[in-house]
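Trainee: Build me a model from this:
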Amino acid sequence: MRAKTPSFIAEFPLRTTAADEVALSKRLAAARQIYNASLGEALRRLALMRQSKDWQHACRMPKTVMDEQSGNRIANKERSSRFRKTQERFGFTRDSIQKFAEACRDACSIGDHLGSHDTQTASLRAFQAV
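Mentor: The predicted structure follows:
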C-alpha cells in the first residue's frame, strides 16, 4: 500500500476568448499528434531492437559476474555494453526520438502551433512511457 501524502485538487475556470480557445485547441491537438507519433516510433524501434540477435544474446548473458579481486558479485559490464550498443544502433535513445519528433513537426503544419520545447517534452514523455 502506498503512503498517502497530503494533497488536494483545485479547479479554476479559465476566462478565455473564442480565439484563445481555438489556439489552445490547436496546440493541444498538435501536442497529441507529436506524442502519438513519437510513441509509435519508439514502440516500432523497441520491437525491432528486441528481435535482433545482439539483443537476444545480451538477454541470455548473466546479469552479474564474480569479481576476481573482492569475490563479490558485480554487474556484468559486457552485458550492459551490448544492450547500450544495440539501443544506439536501432536509434532507441531519448535524443533520437526527439529528433524524430522535431522532423515530424517541421514536415507539416504542426510547427505552426508547437514550439521546440513542447515538441521535446511530448517526445520525451512518449519515450519514457515505452
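
Trainee: For the rest of this, base every contact and every neighbour count on C-alpha atoms.
Mentor: Fine.

Trainee: Helices of the chain, residue ranges please.
Mentor: For the chain, the helices defined by DSSP state H cover 18-51, 53-60, 77-89, 94-107, 116-129.

Trainee: please give me the structure for this one as well, since I'd like to look at both together:
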Amino acid sequence: MSNFILTLKLNTQPFEESILNKRLNIGRQMYNACLNELNKRYRALQQSKEYKKACKMTKSKERNKLFNSLNKKYGLTEYSLHDFVKQMQHHFKKNIDSFTAQKIATRCFKAFQKLIKSTSKNTER
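Mentor: Just a heads-up that it's a prediction; the model follows:
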C-alpha cells in the first residue's frame, strides 16, 4: 500500500498569517503548561509513601488498583488535565475554543503516558 503526501502552499494574507501564528503559539504554550503541570503532579506522586509502597508490591490486580487510585488522587488522569486546561482556555477564548484546548490536553496526556510507560519498562529490566 502506497502513501502519498501532497503539500500545497496556503494562499494567505499577512493578517491571516499573523492570526495563525498567534493561535499556534498559544497552543504551544498551553501544551507546555500541561506538560509542566503533569510533571509537577508526577513528582508529587513519586514522593508519596503510598507510591513507594506500591512499587515494592509484586505485580497483581491489587497493585494496579492502587496505582489507578493514586493517579486519580494526584490528578494524573486525562480528565483532570482537561479541568486544568479549561482555566487557561477561558483566558484565550477569542483564539482557542474549548474543543481545541481539550485536544491539546489529550495529546499532552497521551505523550506523557507514553513517556511514563517507556520509563517504567526500562527500570523493570
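
Trainee: TM between them?
Mentor: Here the TM-score for the pair of chains, by TM-score structural alignment, normalised by the length of the second structure, is 0.83; 112 aligned residues with a CA RMSD of 1.3 Å.

Trainee: could the helices of the first structure be laid out in TSV, adding distance to Phe8 of the first structure and mean neighbour count?
Mentor: Converted to TSV, the helices of the first structure look like this (distance: least, CA to CA, whole Å; neighbours: other CA atoms under 10 Å):
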stretch	distance to Phe8 of the first structure	mean neighbour count
helix 18-51	25	16
helix 53-60	44	14
helix 77-89	40	15
helix 94-107	33	18
helix 116-129	24	18
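
Trainee: Identify whichever of those lies nearest to Phe12 of the first structure.
Mentor: Closest of the helices of the first structure to Phe12 of the first structure is helix 18-51, at 15.7 Å (criterion: CA to CA).

Trainee: how about whatever residue of the first structure lines up with Lys65 of the second structure, what does it touch?
Mentor: Using TM-score structural alignment, the equivalent of Lys65 of the second structure in the first structure is Ser81. Contact analysis of Ser81 of the first structure by CA atoms under 8 Å, 6 or more residues apart in numbering lists nothing.

Trainee: Kindly report the same for Val130 of the first structure.
Mentor: Val130 of the first structure is in contact with Leu39, Ala42, Leu43, counting by CA under 8 Å, 6+ apart.
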